[in-house]
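Asker: Everything below, folded, please.
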Amino acid sequence: MNTNLKESKAPTSTTTINKNDVDAKTNNIYEAISIVSKRSTQINTEMKKELIDKLEEFATHNDSLDEVFENKEQIEVSKFYERLPKPHSLAMDEWLNEKIYYRKTDEDLDA
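Answerer: Now for the predicted structure:
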């Protein structure tokens, strides 16, 4: 995963962010939010894939649908991911710390 979740300083709860800090690089709040939103979607996809891969390591496959086995390792992995900052928080932290690369496409430049 590109984002190091353990070292991230992104908040785990809601925080207020100065609008001027968010749109400083683009001079357009909507463009800045769009960029952060796209990065948030990327982070969410990466986190989900990583979580599913880790949970599959501990999966016990059983033919009976009535029996559900809760594996202690699976529960610990799930709890770890629940305590992490949310993808939108990680993306905003990356944006404010200039860790997101973005560029305008040719269509944007012609407009």
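
Asker: hey, let's count contacts and neighbours off CA atoms from now on
Answerer: Fine.

Asker: Spatially central, which residue of the chain would that be?
Answerer: Centroid-nearest residue in the chain: residue 87, 2.5 Å away (criterion: CA atoms, centre = their mean).

Asker: Next, the contact list for that residue, please.
Answerer: Contacts of residue 87 were listed using CA atoms under 8 Å, 6 or more residues apart in numbering, and they are 40, 41, 43, 44.

Asker: All the helices of this protein, residue numbers only.
Answerer: 19-22, 29-57, 72-83, 87-96, 106-110 (DSSP state H).

Asker: Redo those as a markdown table? Include distance to residue 8.
Answerer: Shown next, in a markdown table, are the helices of the chain (distance: least, CA to CA, whole Å):
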| stretch | distance to residue 8 |
| --- | --- |
| helix 19-22 | 18 |
| helix 29-57 | 13 |
| helix 72-83 | 12 |
| helix 87-96 | 7 |
| helix 106-110 | 32 |
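
Asker: Another sequence for comparison is provided below:
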Amino acid sequence: MNTDLKKSDAPVSTVTFNRNEIDTPTDNIYEAIAIISKRATQINSETKKELLEKLDEFATYTDNLDEIFENKEQIEVSKFYERLPKPHALAVQEWLEDKIYYRDTKSDSQE
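Answerer: Okay, here's the model as predicted:
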């Protein structure tokens, strides 16, 4: 995951956005939301992968492979990730800052 996501200005709680700001790049609110949604899914999978890797570093395995004990480091790592802005908030922030690359495949196929 980018360090940019951890230092993002994205809100941690729910906020209301101006619809016109969201759909300005595409002139279609549904298309804009679809793009933001795909980016949020990417951010979520990146974050989840990173979190699991960090938790795995602190995992203590016993003779029984089914039992994995959590320790204080794992709990602290989990709490840190819980405090980060949610993936959808990060994706909307990236969209508003024009940091998401997208292209119109309809116009590409017509050319």
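
Asker: tell me the most buried of the helices of the first structure?
Answerer: helix 87-96 (a mean of 21; mean count of other CA atoms under 10 Å).

Asker: I figured residue 61 of the second structure was touching residue 67, is that so?
Answerer: Yes: between residue 61 of the second structure and residue 67 there is a contact under CA atoms under 8 Å: 6.9 Å.

Asker: ok, back up a step: of all the helices of the first structure, which one comes closest to residue 11 of the first structure?
Answerer: Comparing the helices of the first structure by their distance to residue 11 of the first structure (CA to CA), the top pick is helix 87-96, with 6.6 Å.

Asker: how much does that closest one deviate in direction from helix 29-57?
Answerer: Interaxial angle of helix 87-96 of the first structure relative to helix 29-57 (axes from the mean of the first three to the mean of the last three CA atoms, to 10 degrees): 130 degrees.

Asker: so where in the second structure does helix 87-96 of the first structure end up aligned?
Answerer: Aligned by TM-score structural alignment, helix 87-96 of the first structure falls on residues 87-96 of the second structure.

Asker: Check the mean deviation of that stretch from the first structure.
Answerer: When the first structure is overlaid, stretch 87-96 of the second structure sits 0.2 Å from its aligned residues on average, using mean CA distance after the TM-score superposition for the first structure.

Asker: and what of stretch 44-55 of the second structure?
Answerer: Counting by mean CA distance after the TM-score superposition for the first structure, stretch 44-55 of the second structure comes out at 0.2 Å.

Asker: Tell me which residues are up against that stretch.
Answerer: Outside stretch 44-55 of the second structure, the residues touching it (CA under 8 Å, 6+ apart) are 1, 74, 77, 78, 81, 87.

Asker: Tell me the counterpart of residue 63 of the first structure in the second structure.
Answerer: Match for residue 63 of the first structure (TM-score structural alignment): residue 63.

Asker: out of the contacts of stretch 44-55 of the second structure, who's nearest residue 94 of the second structure?
Answerer: For the contacts of stretch 44-55 of the second structure, the nearest to residue 94 of the second structure is residue 87 (10.5 Å; CA to CA).

Asker: List the contacts of the residue lying closest to that closest one once chain neighbours are set aside.
Answerer: The shortest distance from residue 87 of the second structure to any non-neighbouring residue, by CA to CA, 6 or more residues apart in numbering, is to residue 40 (4.9 Å). Applying CA under 8 Å, 6+ apart to residue 40 of the second structure gives the contacts 87, 88, 89, 90, 91.
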